[in-house]
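> have a look at this prediction, sequence included:
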Amino acid sequence: MAEGHGNAALRRLALGLMAATGFAGLGYQIVWTQQFALWLGHEAAAVMAVVAAFFGGLALGSWLLAGRIERSPRPGWWYAGCEAVIGLWGLALSALMPALGGGLQSLTTLQAAGAQLWAVAFVGCLVLLLPATVAMGASLPAMQRVLSLQAGETPDGRCWAGLYAANTAGAVAGALGAALVLVPAWGLARSAMACAALNLGAALLAWQWYGRAFDLPAAVAREGNARGPLAMLFATGLLGIGYELLVVRVLSQVTEDTVYTFALLLAVYLAGSAAGAQAYRRWSPAAMDDSGQRTTRRLGGALALACLLGASSLWAAEALRDGVTSALLGVADPMSAAVTAEAVLAVAAFAPATVVMGALFSHLCRCAMAQGATSGRCLAVNTLGGALASPLIGVLLLPAVGAKAGLLLLACGYAALGWRSPRSPWAWAPLTGAALAAVLAPALVFIQQPEGGRLAAYREGVSSAVSVVEDAEGVSRLYINNRQQEGSSASWRVDGRQALLPLLLHPAPRHALFLGLGTGVTAATATLDPAVNVQAVELLPEVVELSSLFTAALADQGVELQRLRVHAADARRFVRLSPEHFDLIVADNFHPARSGSGSLYTVEHFQAVRARLADGGLFCQWLPLHQLDLPTLASIVASFQSVFPQARAVLASNSLSTPVLGLVGGTGTLSWQPGQLQRRLAQVPQAAAFGFEDPLALLGSFVAGPSSLRQWAAGAPLNTDDRPVVAYRAPRATYAPQGPPVDRLVAWLGQLDPQTDSLVDRDGDQAWSSRLAAYVKARRHFIAAGRGVPPLADPQAMLARIRDPLMNVLRESPDFRPAYDPLWRLATVVAARDPHAARAVLTELIRLQTARTEAASQLDALGVPP
């Protein structure tokens, strides 16, 4: 009785250890994937290579060490040793990752892409992670050997399924714990240290309870041929991870695609696998009939149907998301409702298939071990199949056939595993379902197409789907994964301003670099300066291709597209590896909540940009306030000013719905002379079409000085590579927007001082400085006035509504053209219907303008009657 209780206690300890190390294993994977992406880039090839290297190390460890463990009289020592190696190597990588990552980055080239980048990333990560991943791959077989012999079972006993279920359940907790708790609170390095502590604790406990207390007999070699089950294990690894990849790609068009989204999807996938393994352990028969082939066929057929069922939920993903969100908004906060909706989508897509996957994996392992294979060999071939899923399915299959055909092919692959006889109706059920879906179901492409609009272009890439949608008015918009708008043909003026504002502030730029392409309008506009060599970097090749649909229309503005050189590469990696120095670097307003974008707002990235600036160079980082909350903005501002202490803030335009802020820093002083700016404007005469008519329009865009910014952002945590504050905080504003963007803009501007006195060089005209102060003050009042003025379709009613607020702005600064222009346009339109009201407005505008004679001639030319 005591011995039975002892065995039960040791079994519970084993399950606890496997759960703890499963938590650590997933925590490592999340941390290491993020760390390597910082150095190798976020290109699809690099990201998939890191995942493949992780899986490859696991497979290698299981393959090489499982046989020795099987022959060892003390497998408990092996388990303790593996956990100790994992923990110690985890601690070593925590300290050495910056140096190792930098060395790995140096092995890549500036133009590395595709197979070349994949090879460097795969081999480099495989070598750097090898000690830990090999030990991870051997730890589960070691514990299975210990537990099966101590329980008096043969090595093909069902305890394997229980250990696998416990380990996978721990991995579920690791996926959620790392994303929701560890990394946001402690950062990447300390999170890895916490995982290392779990491994080292497991090693000590295993040494105490399994290493010394038992001296087990070595395993007896068994006869058998396990090629069939092992081949199926390889196929299920390939198909299972392939299914995960394709489902995640489809759902990225429906979900917000944040770090929380990825954690939820991964957790649900693993939870289903753990549940299936545990169910198999509990309900499978003690003895297998027909060498387990009947159960294999049944589970294979069931898995094919489950994949079809899970895939079918994807067609209803948008409706399901909206329904869950709407149902929960009355009882939960917006973020909880949105995250719950994403969790429901994950359950619908993954739960049916992954439960059967867990059961089938456990059963195939049992079959293989019964025929002489070791548990390590089973794990190795299955993991190897998973490692190959990224290049074969993610890189080759998905772009070639699309997500819909890819998922149906995977279901057919599972159906082949469960094939019995052509006469059996169950053999044909999955194939019939796949054939019907292929013919009747639409493509798994989600595109928000407005009424009367059309899809102008669509490209399915390895990591993202990119589309161009044209509405009924002919306005085209560029989308990534149907969720992230990268610009439109209607915003060309604002996009162009984001290039010209920093470009004109530099006295004599010769080399300019744009990080992020989008529609291409911003970078292309820089070619209006004939003296500037312009380069741009864009992560997605599909965006580079489709940007031509937007930039072609700029030819009428004098843009020379042939002078724009575009690189398809990761911006961080390009900045670190480029041998050039640039007079101007402009970074796009990357969506901070999207996976990977937060790394473009870190202190380390800003330091790399500063190192790439030439003497007197300028750097402008644009920020989308409509996609940010103020605490996240404060972290970005604090991080920027830690590298550029004299940084100032500007506004790209006066937009109230999509305000874009800019942080301007440099290697020199940030003050200007009006005469210098006037000469720059003369060199780019087209700037007037973008609203830069005079130096006041340039310097009047500044809204905050250095000390004001520093005081406002005081106490905000820095966003660093190790502590990615933005990546984990910004999604909150995406899931639960905090009111209209104009409210945040007005609140932010109200706390800042533009410090206009220091904007103008000491040799500048004092009267001009006073005009600048009035101009900046007028801008704030203009924005505040527009906050409560919704647009009206009737020009006469609109003129009546905005006349007094805008006139007051102009009385404060007659130079403020953004208030003058809409009044003049509306008055000229209304002149035919209400000439007296129009003349009153135009006369007042003439009185307020310095160029009274010119305005009077304009009035006469319009023919407005007295």
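Thanks, I have the structure now. Residues are numbered from 1 along each chain as shown.

> contacts, neighbours, all on C-alpha from now
Noted.

> how far off centre is the host helix or strand of residue 141?
Secondary structure assignment for residue 141, by DSSP states H and E: helix 114-150. Relative to its chain's centre, helix 114-150 lies at 26 Å (C-alpha atoms, centre = their mean, to the nearest Å).

> just stretch 608-617 next, same as before
27 Å.

> gap between the closest residue to residue 136 other than its chain neighbours and residue 736?
Once flanking residues are discounted, residue 136 sits nearest to residue 58: 6.1 Å by C-alpha to C-alpha, 6 or more residues apart in numbering. The gap separating residue 58 from residue 736 is 39 Å, by C-alpha to C-alpha, to the nearest Å.

> what of residue 500?
When residue 500 is compared with residue 736 (using C-alpha to C-alpha), they lie 33 Å apart.

> top helix in this protein by residue count?
Looking across the chain with DSSP state H, the single longest helix is helix 2-40.

> same for that one, what does it pack against?
helix 44-71, helix 75-106, helix 114-150, helix 159-177, helix 188-206, helix 571-577 (3 or more C-alpha pairs under 8 Å, 6 or more residues apart in numbering; DSSP states H and E).

> mind checking which of the ones you listed is nearest residue 679?
Closest to residue 679 of the helices and strands packed on helix 2-40, according to C-alpha to C-alpha: helix 571-577, at 30.6 Å.

> included below, for side-by-side comparison, is a second structure:
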Amino acid sequence: MTGRQLGLERALLALFVASGFAGLIYQAIWSHYLGLSLGHAAYAQTLVLAIFMGGMALGAWLVSRRGARWRRLIFAYAVVEVLIGLAGLVFHPLFLAYTDLSQEVVYPALDSVAAVRAWQWGSAALLIAPQSILLGMTFPLMSGGYLRVAPMADGEILGGLYFTNSLGAAFGALFATFVLLPWVGMPGAVATAGVVNLAVGLLAWAVSRRADAQPPGPTAAAPAPTAAGQADAAGNRAGFYRMMLLAALLTGATSFVYEIGWVRMLNQALGTTVHSFELMLAAFILGLAFGGLWVRRRSQRVRDPASYAGHAQVLKGLMALLSIPVFAQSFHWVGLLVNNLPKTEAGYTLFSLGSGGIALAVMFPAAFFAGMTLPLFTMALLRKGAGEASIGRIYAANTLGAILGVFLAVHVLIPAMGLRLAVTLAALVDIALGMWLLMTVVRTTASGRILTLGASSALVVILSLYLGGVDPRSLASGVFRHGNATLAEGSEVHFLRDGKTATVAFVARSTIGIISTNGKPDASIQMLYGGDPTDDEITMAMAAALPLALHPRPDEIANIGWGSGMTTHILLGSELPKRVDSIEIEKAMIDGAANFGTRVGRAYRDPRSVMHIDDARTYFSTGRRRYDVIISEPSNPWVSGVSSLFTKEFYGFLRGHLKQGGMLVQWMQLYELDDELLTTMLAALLSEFPHVQAYTTNGADMLFVASEQPLGELDVDRLTSYEPLKDELSRLGLGNRGDFIVRQVGNRDALLAINALYGAVAHSDFYPTVALQAPKARFMGQSVQSLRTLSYAGLPVLEFTSAIRPAHASDRVTPGSDRAGANEYWIANAVVGALRGESTEHLYALEPQVGQQVALLLELSAKAQLSDSDFDRWLTAAVVASDYSLRFLPPEDHVAAWLEPKWIMASSSGREDLAAVLEAYAATASRDGARMEQAGLAALKELGPRRPPAAREQMLVISILGAIARGDLDRAEAIEREYGGSVPSVSHYGFVRAYLLAWIDVQRQKRQQGQGG
């Protein structure tokens, strides 16, 4: 190769790195875009990939048919790259216009589900097929143009281009997810790829002026004749050509069966996140890249490419078989990572790197040999005189095989035989293909080597089946969450199935039944009648009970996410619903949840229950479905694909499927999430619904009821008028009106104030912040604190800012309930009872530390005189007692505790500071705003800076709340401004103070907008 040719080579290889980089950005981002219109169900995922791969196959085939007539192939390549870049720049606005057209014009005009499906699939194809066709043209154009310059270097060129393009693709996949999406979102990512393609096109045009002008180099010398070559010369060249195309198709199919199988298997160990998926994809592509590099570096020594391809096929299958035992060890490796890495951002980075290493260990060996096959098949055809058209045809056949592999894996092999056997079958096909090539096409391979390969293959199959078995308790362990590579002792896996989209398990742990997807528990139910219900049961039951109690006529209800089936079961315990449509993306979930038996029996048996195996977006798009109630209970938003159900676009979409006066019930978690991520999802909900109420269910989960109309009063009596629903709700501590009141957290104004505190921007389909950041929050063990702090703050903050009144005795909070909300109510009753002179035993049983402080308060209050040190201890105890009682009970329940305290004797000792504090508590207990403002400030002045900061901060908040209760927002803000600087934030009231200022700003904005206070 001349120096000038070497310079051209480097330029072309650099261009192809950039081209591969941009190409994988497109594939990654297009899947996100089309998932928004087609949904994330298995058929939609395979359709997106089929359009992409099919377009590439068509592009390669077109070049194979026409390319030989084109004189300037590198120039043609430059034009194609420019066209791809221009398409990338206009893709986002084009997609927005397409979405508006679909939702506002097309869907309303279509009467049948089939017509909607046809529009979805056809329009999706039109969106990405042109760019996909162009992308498919790049490899054969670049290869053909390069080969015209240096035909002697066929293997170096093909292997080098395959290596550089794949290497760029691997980095493109990682860069898109870890850099572009967090930085510029989906619109910026696809535009960035467009700019890269434009730059590649312009540079390729400059290079083409030299490359296309090069005189053709000397033709490659024919290799020494072989038996196979003599047969070809005798007329079998066409048969050889067809065999290579068939082999390229089959190896493409098996490669994609591997890829999908590996991804699905590793999801159970690494977690189903967008980060883990891209790491796995990059590992697979890197293997392909280095396989191409091997061919590039050794091409001059490859005398018979078909023989090398046959051996590569066998080794590819053997490595795929060995990948299964490697995967079996991955649970222990992930456990080591989770247990030994710090729960910090740096720790998550190391966890991601470790995850990538595990993916490489599983995928790289087989992918390496897969990367060798395409260049070798192409070399074999070129050296048989097939011409440069064979490049495009081999590429097209390989790509068509990939489509076949995807459809077979997702829709046939995995559902029929499971992940492990699907990979095993694909490996056997590869081994058989390799042996067939060696025996039929090459024919010169020694019979001894054939026997050795066959015996080795048989041995590896046995080892793979023996060592590759994974304990179901590991598959269902969710090791990526807690570091335990197997389920706890006493856990039994009763159901385990690899579905089209996820692996579902039903686990019995003592008397608790748990259903999980890819190792992540989605729901748990107490199977023993009379046993304590699980926290999940409270959430699922409330998700059904709230709309039944709030909506006047909940005739038609849709439930997104099957889970255990309990929400649907509770809904059908009432006679009000006429139809309940349950939308679940994975059929195995419904089959697995049947193990909950009678706990969810109505969901399966009641004729009003209709199940739909579909993606939520797709289901609601196909038909003019409108509901009185939509309940959304998807999986956790850190799970890949799920966060798109928590965006402003999706909430607006659901709003369009609600009837007049309809309501949405949205579940959100408080665990494995932080305040910033929760508020961005809340901002999305609030942007689409003017009326929202928030409820806590168990302290770790929230339900948000949203509507375009004001939400009415809870009619719990209507719920409990139906049997056996009354008994079921009573068992869960939800049998009375008070059980729901104590779980109220806030309304729209309160949520807006919290959002303002965190500067929340509404979560968007096109800026998937939650999908990108929630996995890190999960790894770090973060949890939401803002809503918890407001829910448990001991002063009537939510009562004055969110119209959340405390439960009255007539509301009948279920006795003995220790669930969120109810627990605080009963602690407050125990505190007040102790102050009234009742026994403290019950309080000690509920909350020992509070019991100690109340006992200390009573002990100190019995003294005729308090020293300064005793008074400080008294203040600290009083803060605790008031914090656990004032907010949770109405004024009439505070008479003998705070309004007319009989338990204090030291007030007669002349301590004006103590009297001032008691007056502030009395004013708060009576909910007298003017009195609270005055008494709080007086107590604050009496206490002075040397007194316990928590007591001083509590007095400041009382005075601010008093001004708010009077409606004087300016005065409330002025109190914080005047006194706040001298009162440090040492308790949860620091957050409360910030919240109150944010709430005041929200009220002012509403008044400025003419919406009232």
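That came through fine. The model shown is predicted, which means the values in this text are computed figures rather than measured ones.

> returning to what we had before: which one of residue 58 and residue 736 of structure 1 has more residues nearby?
residue 58 (28 against 15; other C-alpha atoms under 10 Å).

> the more buried one -> structure 2?
By TM-score structural alignment, residue 58 of structure 1 lines up with residue 56 in structure 2.

> dump the residue contacts of its match.
Neighbour list for residue 56 of structure 2: 132-137, 396, 399 [criterion: C-alpha atoms under 8 Å, 6 or more residues apart in numbering].

> want to try TSV for the residues you listed, with distance to residue 674 of structure 2 and neighbour count as columns?
Below are those laid out as TSV (distance: C-alpha to C-alpha, whole Å; neighbours: other C-alpha atoms under 10 Å):
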residue	distance to residue 674 of structure 2	neighbour count
132	39	24
133	43	24
134	43	24
135	40	28
136	43	29
137	46	29
396	47	30
399	42	29
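
> which one of these is nearest residue 15 of structure 2?
Looking across these and measuring by C-alpha to C-alpha, the closest to residue 15 of structure 2 is residue 135, at 13.8 Å.

> so residue 755 of structure 2 is in which element?
Per DSSP H and E, residue 755 of structure 2 falls inside helix 748-758.

> so which residues make contact with that helix?
Contacts for helix 748-758 of structure 2 (C-alpha under 8 Å, 6+ apart): 675-676, 679-680, 682-683, 686, 690-693, 786, 798, 801-802, 994-996, 998-999, 1001-1003.

> now do that helix: distance to the chain's middle.
24 Å.

> now swap in stretch 383-394 of structure 2 and tell me
On C-alpha atoms, centre = their mean, the centre of stretch 383-394 of structure 2 falls 44 Å from the chain's centre.

> re the thing from before, what's the angle between the helix holding residue 141 of structure 1 and helix 44-71?
Relative orientation of helix 114-150 of structure 1 with respect to helix 44-71: 30 degrees, computed using axes from the mean of the first three to the mean of the last three C-alpha atoms, to 10 degrees.

> and helix 114-150 of structure 1, what does it pack against?
helix 2-40, helix 44-71, helix 75-106, helix 159-177, helix 375-389.

> nearest to residue 602 of structure 1, out of those helices?
Among these, the nearest to residue 602 of structure 1 by C-alpha to C-alpha is helix 2-40 (10.4 Å).

> residues of that closest one that come out buried?
Neighbour-count burial for helix 2-40 of structure 1, counted by 16 or more other C-alpha atoms under 10 Å, picks out 7, 10-11, 13-40.
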